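A.B. asks: mind folding the following:
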Amino acid sequence: MKVAESVEVAETGPTRADRTVSRRVLVGSTIGSAIEWYDFYLYSTASALVLGPLFFPNQSPTAGVLASFATYAAGFVARPLGGVIFGHFGDRIGRKSMLVLTLIIMGTATFLVGVLPTYEQAGVLAPILLVLLRVLQGIGLGGEWGGGVLMSGEHAPLNRRGLFASFPASGFPLGLFGSAVVFRLVSQLPEDQLMTWGWRLPFLASIVLVFVGVFVRLGVTESPEFVHVRETGGRSRVPLTGVFQQGWAPVLRGAFASLGLAMIVSIYSVYLLSFASSGPHDGQGAKVLNGLLIGALAEAVLLPVAGLLSDLLGRRPVLLFGYTVCALVSLVAPQWLLSGDQTLIVLTFLLAMGIGHAAVYGAISAFLIDMFPPEHRYSALAVTYQLGATAASFGPLAAVAIAGSVHTATPGILLLWGCLAAAAVAVAAGRIPRPGEVSARPVRQEAERTGTA
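C.D. replies: All right, here's what the predicted structure looks like:
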């Protein structure tokens, strides 16, 4: 095939994707993503509810929360490393094999958390092992996110890339919902049973989900854009270098846009969950978990809608709308979550997660994909998305440290506003490439180099 013909394939190939193949890719990416986020956010929910006294018992209540949030952040710190490692091999070997491997890593680490000894049983070794497994989780998830959205986005018709790429993003609220459901169920146990063996059950159950996810992912086909790059000899020896050779502007814009996205999750589903669970009303923790469950379900439904709207209206207006909604809801979120009123609690998560975060998350995958060519796209998503997510992971830790013993949500809300403002500026500044515009660039450059265009 001549390179001139390759340009045609690169620009139109995904639009000819067989519907059955596309459907299988969407299902495989979404199920795998849901399982990995379930594994990852099991720890997040547990860190807000039970892990402090189990693994950091010789601390004041505030110090215990700080310690558990620090291990929560450790998983995010490891995500860029996982992103770079799996991004490199995803750009060199392929997206599919990396997705299977990351799922196995995540599932194994999550299962092992469920068999860890507590501080009472093993002393200081217990929190050390917990942190190591959390780091392993972060490495796995760091490689999974980029591969999942690329498999869906690169199989998509160019005018529906936002819709296709939003489906694996739906794995986040589904995983968050699943982790919250199981902790809601085990929290019904008497406290002595919950703190001895009940908290382990959600972690142990993840191994079953991993077998299901691996089976599904083994049945999907490789990304057509990656196959085209491989067949035309467009793969780079070190794909990460191509990311920075493209320029710092897309990297910084992607990282700040991702920072806003991830800070919404850190503040609403971790920091405010912990803040509101210690409120003055009976059953406050259960009410907040109920609200988070409903918000997660709403987000799972609305994420594809946001992805489709980003195809119809553009990525920028959908992203800015989502940032704005989350910022405005934060003005009343602490009061509503502490009110003890289940309706207000549910409304908080419906607006912030179900609408605001859904808008951002539904559009950001295609936003990032559009900015980078396929030969180093996996690595580019690792650098941009994972750096933003890692910085946001310190939000709960920083907010608790600033508040100290004072029961206030103000530090967390201010951090959220600062990150959302930075994200909005990054999205609003500069030109956003049209779908497929950057994708065809390396093929055209090859054509010019060989003189076959």
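A.B. asks: hey, let's count contacts and neighbours off CA atoms from now on
C.D. replies: OK.
A.B. asks: my read: Val149 touches Ser166, true?
C.D. replies: Yes. With contact defined as C-alpha atoms under 8 Å, Val149 and Ser166 form a contacting pair (7.5 Å).
A.B. asks: which neighbours do the two have in common?
C.D. replies: Residues touching both Val149 and Ser166 (C-alpha atoms under 8 Å, 6 or more residues apart in numbering): Ser365.
A.B. asks: compare these two (neighbour count), which wins?
C.D. replies: Neighbour comparison, Val149 and Ser166: the larger count goes to Ser166, with 32 against 29 (by other C-alpha atoms under 10 Å).
A.B. asks: surely the more buried one is in contact with Leu302?
C.D. replies: No. If you go by C-alpha under 8 Å, Ser166 and Leu302 don't touch, sitting 9.7 Å apart.
A.B. asks: contacting residues around Ala255?
C.D. replies: Ala255 touches 383-388, counting by C-alpha under 8 Å, 6+ apart.
A.B. asks: actually Thr348, not the one I typed
C.D. replies: Thr348 touches 291, 329, 333, 336-337, counting by C-alpha under 8 Å, 6+ apart.
A.B. asks: drop anything exposed from those residues.
C.D. replies: Neighbour-count burial (16 or more other C-alpha atoms under 10 Å) is assigned, among the contacts of Thr348, to 291, 329, 333, 336-337.
A.B. asks: could you identify the most distant pair in those?
C.D. replies: Spanning the widest gap among the buried ones among the contacts of Thr348 are Gly291 and Val329, at 14.3 Å by C-alpha to C-alpha.
A.B. asks: ok, now which ones touch Gly291?
C.D. replies: Taking C-alpha under 8 Å, 6+ apart as the test, what Gly291 contacts is 342, 345-350.
A.B. asks: closest one of the buried ones among the contacts of Thr348 to Ala422?
C.D. replies: Closest to Ala422, out of all of these and judged by C-alpha to C-alpha, is Val329, at 17.7 Å.
A.B. asks: got the contact list for Arg441?
C.D. replies: Applying C-alpha under 8 Å, 6+ apart, we find Arg441 in contact with Pro373.
A.B. asks: from Val229, how far out is it?
C.D. replies: To Val229, Arg441 is 12 Å away according to C-alpha to C-alpha, to the nearest Å.
A.B. asks: what's the answer for Phe111, then?
C.D. replies: In terms of C-alpha to C-alpha, Phe111 sits 37 Å off from Val229.
A.B. asks: want to put them side by side, so please do this one too:
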Amino acid sequence: MTVLADPATRPQVRRVVLSSFVGTSIEWYDFFLFGSAAALVFPTVFFPESAPQTAILLSFMTYGVAFLARPLGGILFGRMGDAVGRKNVLVITLLITGGGTFLIGCIPGYTSIGVWAPVLLVLMRLVQGLGIGGEWGGAVTLSTEHAEAGGRQRSRGLLTSAIQLGVPIGNLFAVGALAVMSTTLPEEQFLAWGWRVPFLASALLIGLGLWIRVAVHESPLFTKSEQAEAPFREMLATHWRQVVLTVGLRIASDVSYYVFAVFALSYLASGLGLSSSVGLYGVIVGSIAQLVTIPLSATLSDRFGRRPVYICGAVAVGIWAFVAWPLIDTASTGWVILAIAVGIAAQGVMFGPMAAFVAEMFSTRVRNSGASFGFQIAGVFGGAIAPFVAQLLLTTFGSTSAVSLYVVLTAVLAVVSALLARETHRSAIDA
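C.D. replies: Predicted structure coming up:
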């Protein structure tokens, strides 16, 4: 089946890209807010009776459980997107993720309700994971297919990178919100109630996201294609290799990002005795840098191909892993901010072309299911365990060199996966 470009769909392409960008930014704000709070707040608020290092590990475990729910969300909402349409699924995922975030801000601390506090925290984190599990695949699929139908095939990388920009934007607002609260309030007040304000603010963001998303149209490729009766089962039968390659491509991106954006915050405070704001500023600078590296790398992938750009990003991440941690260990504010910021910016080189690279691997009948499932399964082996593994390596070996090696090994996996993947930047995706 071939879908010819329809000039009438071109304004809708811009609308879909904007809605995907805004909605994804809001959902990642919700998701990353938990990660930053897990490093800075939750050990004290929800695990006060544990030893400091144990409290950090427990906090990172609550952070990681969302990644266990994300594949389930990917399966559920990916299948729904392939069966009944992409648009409505994105409205549902926004409500689920934002609702979980708001409720986290309402959970009393351990001193008020005891063990029920961390139990409720875990439950709401699972809710967040379920929603975010269906978000990325749906947004990427909708934007990619609108770009194809609107005659913007040669710009698929750049257009879908708007979804990837939602990640640093979301993290920027999440970290920025916590940084403002932590620097303007005394520590006692910040731990008592100040950290809750950014979580409760999610209610306002949900309203904004819904207002934008309900105005977009359904994917033209989806409406003109024959829907699969069992899209997830068909995807596993016909596209299992693409799923495996998606997992291999993404793990390094996840590990490198969360090691710098989450684990580093904890290491600075507990290992080096630095103010938590130093790490937060590093993440903020890195997120701003990604606003350049993500669309730039996506644009280059439209011209030179997804594979070479992705490999360059993986190599950059691997090299910087051995440069960054000695800089961080100097405990110098300037070097610390630089090390974290460059690490996050380098990850953006991989992240920019990733949306188009993954979506282009799958056919329209199973694209939502395949992109969602592969992306979220990788999260279990990447972002879910990255802060925990990094902390465990540090505790076991007493050196950040082990953390550097951990990042490098995942970068090697990304290079191998990219070499095995088919180049897709000039391929039609309407089959």
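A.B. asks: secondary structure and distance to Val186 of the first structure for the contacts of Thr348 of the first structure - can I get that in JSON lines?
C.D. replies: Formatted as JSON lines, the contacts of Thr348 of the first structure follow (DSSP: H, G, I helix; E, B strand; the rest coil; distance: C-alpha to C-alpha, whole Å):
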{"residue": "Gly291", "secondary structure": "helix", "distance to Val186 of the first structure": "17"}
{"residue": "Val329", "secondary structure": "helix", "distance to Val186 of the first structure": "30"}
{"residue": "Ala333", "secondary structure": "helix", "distance to Val186 of the first structure": "26"}
{"residue": "Trp336", "secondary structure": "helix", "distance to Val186 of the first structure": "26"}
{"residue": "Leu337", "secondary structure": "helix", "distance to Val186 of the first structure": "22"}
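A.B. asks: ok, these vs Pro411 of the first structure, which is closest?
C.D. replies: Closest to Pro411 of the first structure, out of all of the contacts of Thr348 of the first structure and judged by C-alpha to C-alpha, is Ala333, at 13.3 Å.
A.B. asks: so what corresponds to Ala177 of the second structure in the first structure?
C.D. replies: Under the alignment (TM-score structural alignment), Ala177 of the second structure maps onto Val182 of the first structure.
A.B. asks: hey, where'd the helices end up in the stretch 101-250 of the first structure?
C.D. replies: Per DSSP state H, counting those that start in this stretch, the stretch 101-250 of the first structure carries helices over the ranges 119-122, 125-155, 161-169, 171-186, 191-196, 201-218, 224-231, 239-245, 248-265.
A.B. asks: deepest of those helices, which one?
C.D. replies: Neighbour counts (mean count of other C-alpha atoms under 10 Å) averaged over each of the helices of the stretch 101-250 of the first structure peak at helix 161-169, with a mean of 31.
A.B. asks: list the helices and strands it packs on?
C.D. replies: Applying 3 or more C-alpha pairs under 8 Å, 6 or more residues apart in numbering; DSSP states H and E, one finds that helix 161-169 of the first structure contacts helix 19-49, helix 125-155, helix 284-313, helix 358-371.
A.B. asks: in the first one, which residues are buried?
C.D. replies: When burial is assessed from 16+ other C-alpha under 10 Å, helix 19-49 of the first structure yields the following buried residues: 22-49.
A.B. asks: ok, Ile85 of the first structure to Tyr72 of the first structure distance?
C.D. replies: The gap separating Ile85 of the first structure from Tyr72 of the first structure is 21 Å, by C-alpha to C-alpha.
A.B. asks: could you find the closest non-adjacent residue to the aligned residue in the first structure for Arg70 of the second structure?
C.D. replies: Under the alignment (TM-score structural alignment), Arg70 of the second structure maps onto Arg79 of the first structure. Sequence neighbours aside, Gly142 is the residue nearest to Arg79 of the first structure in space, at 4.0 Å (criterion: C-alpha to C-alpha, 6 or more residues apart in numbering).
A.B. asks: the one you found touches Gly82, doesn't it?
C.D. replies: Yes. Assessed by C-alpha under 8 Å, Gly142 of the first structure is found in contact with Gly82 at 4.6 Å.
A.B. asks: need the counterpart of Val283 of the second structure in the first structure.
C.D. replies: Aligned partner of Val283 of the second structure by TM-score structural alignment: Leu292.
A.B. asks: sorry, that was for Ile385 of the second structure
C.D. replies: Ile385 of the second structure maps onto Phe394 in the first structure, with residues paired by TM-score structural alignment.
A.B. asks: how many residues are close by the nearest residue to its match once chain neighbours are set aside?
C.D. replies: Nearest residue to Phe394 of the first structure, sequence neighbours excluded (C-alpha to C-alpha, 6+ apart): Ala73, at 5.9 Å. For Ala73 of the first structure, the count of nearby residues is 27 (other C-alpha under 10 Å).
A.B. asks: the residue of the second structure sitting at the aligned position of Gly140 of the first structure: what's it in contact with?
C.D. replies: The alignment partner of Gly140 of the first structure in the second structure, by TM-score structural alignment, is Gly131. Contact analysis of Gly131 of the second structure by C-alpha under 8 Å, 6+ apart lists 70, 73, 92-97.
A.B. asks: let me have those in JSON lines, extended by neighbour count and distance to Val247 of the second structure.
C.D. replies: What follows is the contacts of Gly131 of the second structure, written out as JSON lines (neighbours: other C-alpha atoms under 10 Å; distance: C-alpha to C-alpha, whole Å):
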{"residue": "Arg70", "neighbour count": "30", "distance to Val247 of the second structure": "14"}
{"residue": "Gly73", "neighbour count": "26", "distance to Val247 of the second structure": "16"}
{"residue": "Ile92", "neighbour count": "15", "distance to Val247 of the second structure": "25"}
{"residue": "Thr93", "neighbour count": "25", "distance to Val247 of the second structure": "22"}
{"residue": "Leu94", "neighbour count": "26", "distance to Val247 of the second structure": "24"}
{"residue": "Leu95", "neighbour count": "19", "distance to Val247 of the second structure": "27"}
{"residue": "Ile96", "neighbour count": "18", "distance to Val247 of the second structure": "25"}
{"residue": "Thr97", "neighbour count": "30", "distance to Val247 of the second structure": "23"}
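A.B. asks: done for today, thanks.
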